[in-house]
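Enquirer: Make a model of this:
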Amino acid sequence: MLHDPASIQPIRDPDGAICRPLNAAAFGYWNSIRDSRGMPARTDLDPLDIPQLLPSIILLDVLHEPRDFRYRLVGTRWVWHFGRDDTGRLMSDLPHQRAPSRVWDACCAVVAQRRPHLPADIPYVGKQPGYSAIEPLIMPLSRDGFNVNMLFVTVDFTDS
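Expert: The predicted structure follows:
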């Protein structure tokens, strides 16, 4: 099913929208490093500040022409759930993530709207039993403060 990225709403009330503590911590960190800017840069991220988040972090390079997303960093928790390390791969090469998918559309919406998004109803398609859904929090990063060149993603997994 094709989704319109423009119809995906950014997070307006993080306290009400983010249910998972891991994603709430990630949003708090992202918000703190952006200061008064609309979004932080990749160079603002300091792994020493967020050791508890590292296994759940994904960094995606934003490719503009044609639109795609390249996995720059994939946390060990993702690797455990899916049985593979997608570092270096394009999102368009992955069946459950390429367009049209909710994850793809949410990533496109973050790039277009330059605001974090929390896509809903993403089914779990990993290899581990006992999980039903994922909650990805997708946050923009920008080298120049305007154009999104990277996505900072944390993913939490919902038990069945």
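
Enquirer: Going by C-alpha atoms from here, please, whenever you check contacts or count neighbours.
Expert: Will do.

Enquirer: show me where this structure has helices.
Expert: Taking DSSP state H to define them, one finds helices in the chain at 14-17, 21-34, 76-82, 102-113.

Enquirer: Nearest to residue 4 among these would be which one?
Expert: Smallest distance to residue 4 across the helices of the chain (C-alpha to C-alpha): 6.9 Å, for helix 102-113.

Enquirer: what's the closest one packed up against?
Expert: Here helix 102-113 touches strand 131-141, going by 3 or more C-alpha pairs under 8 Å, 6 or more residues apart in numbering; DSSP states H and E.

Enquirer: Let me know the angle separating the strand it packs on from helix 102-113.
Expert: On the basis of axes from the mean of the first three to the mean of the last three C-alpha atoms, to 10 degrees, strand 131-141 is oriented at 20 degrees to helix 102-113.

Enquirer: Adding mean neighbour count and distance to residue 123, write the helices of the chain out as JSON lines.
Expert: Below are these laid out as JSON lines (neighbours: other C-alpha atoms under 10 Å; distance: least, C-alpha to C-alpha, whole Å):
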{"stretch": "helix 14-17", "mean neighbour count": "12", "distance to residue 123": "18"}
{"stretch": "helix 21-34", "mean neighbour count": "17", "distance to residue 123": "17"}
{"stretch": "helix 76-82", "mean neighbour count": "17", "distance to residue 123": "13"}
{"stretch": "helix 102-113", "mean neighbour count": "22", "distance to residue 123": "10"}
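
Enquirer: Second input sequence below; structure requested for side-by-side comparison:
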Amino acid sequence: MPIGSGNAQPQQIMLPPIALEPARECTSPEVRDGLAYWRLKAAGREMPLHADIRPEEIPRLLPYVTLFDLRQNNGSLELFPRIAGAKFEEVFGAIHNKPLETVLPPEIVERWQGAARTLFEAREPLRAVGEVLHDQKTFIRFELVIAPLSRTGEKLDMMLLVCSFSMKGDVHPLA
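Expert: Model prediction:
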């Protein structure tokens, strides 16, 4: 026997934004080294070119690196993970070469879009630490840096993400 009238509407889940701050110091060696690499490649410019990022120069960091195309279309922002590091995909699933909104729930996509919008405003590397709020994985903590990239040097149209994950209670927690 059915219960209720069958008129229940799905509720949109709202998650807090990813709290970002200017990236000054990082705890995770991978995130710290990724930020140092970005700064080296920026070479005093506002941001490095996509072509400046050479995977063969950072093989140890590749599992922690995700590279997003940022596509603005009629006021909306699409994040397209061109390359996704193995560590990122262990947490979020296979996302590379797929529009983010086709592989992640809307509330997670909105968090990442919010982070990208903040990057557009700041135009400098930003750092965050917190708990993963995807797929009931709040037992996983993260430290990340997102940093601007450009295809041509004229506009910010890509985002470099370097992210490290740890379990809550690890001896060296991310702070």
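
Enquirer: Fetch the TM-score of the aligned pair.
Expert: Taking TM-score structural alignment, normalised by the length of structure 1 as the basis, the two superposed chains have a TM-score of 0.81; 151 aligned residues with a C-alpha RMSD of 2.6 Å.

Enquirer: if we can go back for a sec, distance to residue 41 of structure 1 added to the helices of structure 1, as TSV?
Expert: Putting the helices of structure 1 into TSV (distance: least, C-alpha to C-alpha, whole Å) gives the following:
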stretch	distance to residue 41 of structure 1
helix 14-17	20
helix 21-34	8
helix 76-82	23
helix 102-113	14
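
Enquirer: just so I know, which of the ones you listed lies nearest residue 68 of structure 1?
Expert: helix 102-113 (8.7 Å).

Enquirer: the strands in structure 2, which residues?
Expert: Counting by DSSP state E, structure 2 has strands at residues 21-22, 65-73, 76-84, 126-131, 140-149, 158-167.

Enquirer: what distance separates the second one from the centre of its chain?
Expert: By that I understand strand 65-73 of structure 2. Between the centre of strand 65-73 of structure 2 and the centre of its chain there are 10 Å (C-alpha atoms, centre = their mean, to the nearest Å).

Enquirer: Can you name the residues in contact with it?
Expert: 77-85, 88, 116, 157-163 (C-alpha atoms under 8 Å, 6 or more residues apart in numbering).

Enquirer: Would you mark the buried spots in that strand?
Expert: In terms of neighbour count (16 or more other C-alpha atoms under 10 Å), strand 65-73 of structure 2 has its buried residues at 65-70.

Enquirer: can you name the two of those residues that are farthest apart?
Expert: So, those by C-alpha to C-alpha: farthest apart are 65 and 70, at 15.8 Å.

Enquirer: separation between residue 98 of structure 2 and residue 16 of structure 2?
Expert: Distance, residue 98 of structure 2 to residue 16 of structure 2, by C-alpha to C-alpha, to the nearest Å: 24 Å.

Enquirer: In terms of neighbours, single out the busier of those two.
Expert: Neighbours per residue, other C-alpha atoms under 10 Å: of residue 98 of structure 2 and residue 16, the larger number sits with residue 98, 14 against 11.

Enquirer: In contact with the equivalent of the more buried one over in structure 1, which residues?
Expert: With TM-score structural alignment defining the correspondence, residue 98 of structure 2 maps onto residue 89 in structure 1. Residues in contact with residue 89 of structure 1 (C-alpha under 8 Å, 6+ apart) are 70-71.

Enquirer: cool, residue 140 of structure 2 as well?
Expert: Residues in contact with residue 140 of structure 2, defined by C-alpha under 8 Å, 6+ apart, are 131-132, 165-168.

Enquirer: how about it, what's its match in structure 1?
Expert: Under TM-score structural alignment, residue 140 of structure 2 pairs with residue 132 in structure 1.

Enquirer: Same check on residue 42 of structure 2?
Expert: Match for residue 42 of structure 2 (TM-score structural alignment): residue 34.

Enquirer: show me the contacts for the closest residue to that match other than its chain neighbours.
Expert: Spatially, and ignoring its direct neighbours in sequence, residue 34 of structure 1 is nearest to residue 40 (4.2 Å; C-alpha to C-alpha, 6 or more residues apart in numbering). By C-alpha under 8 Å, 6+ apart, the residues touching residue 40 of structure 1 are 30, 33-34, 140-143, 145.
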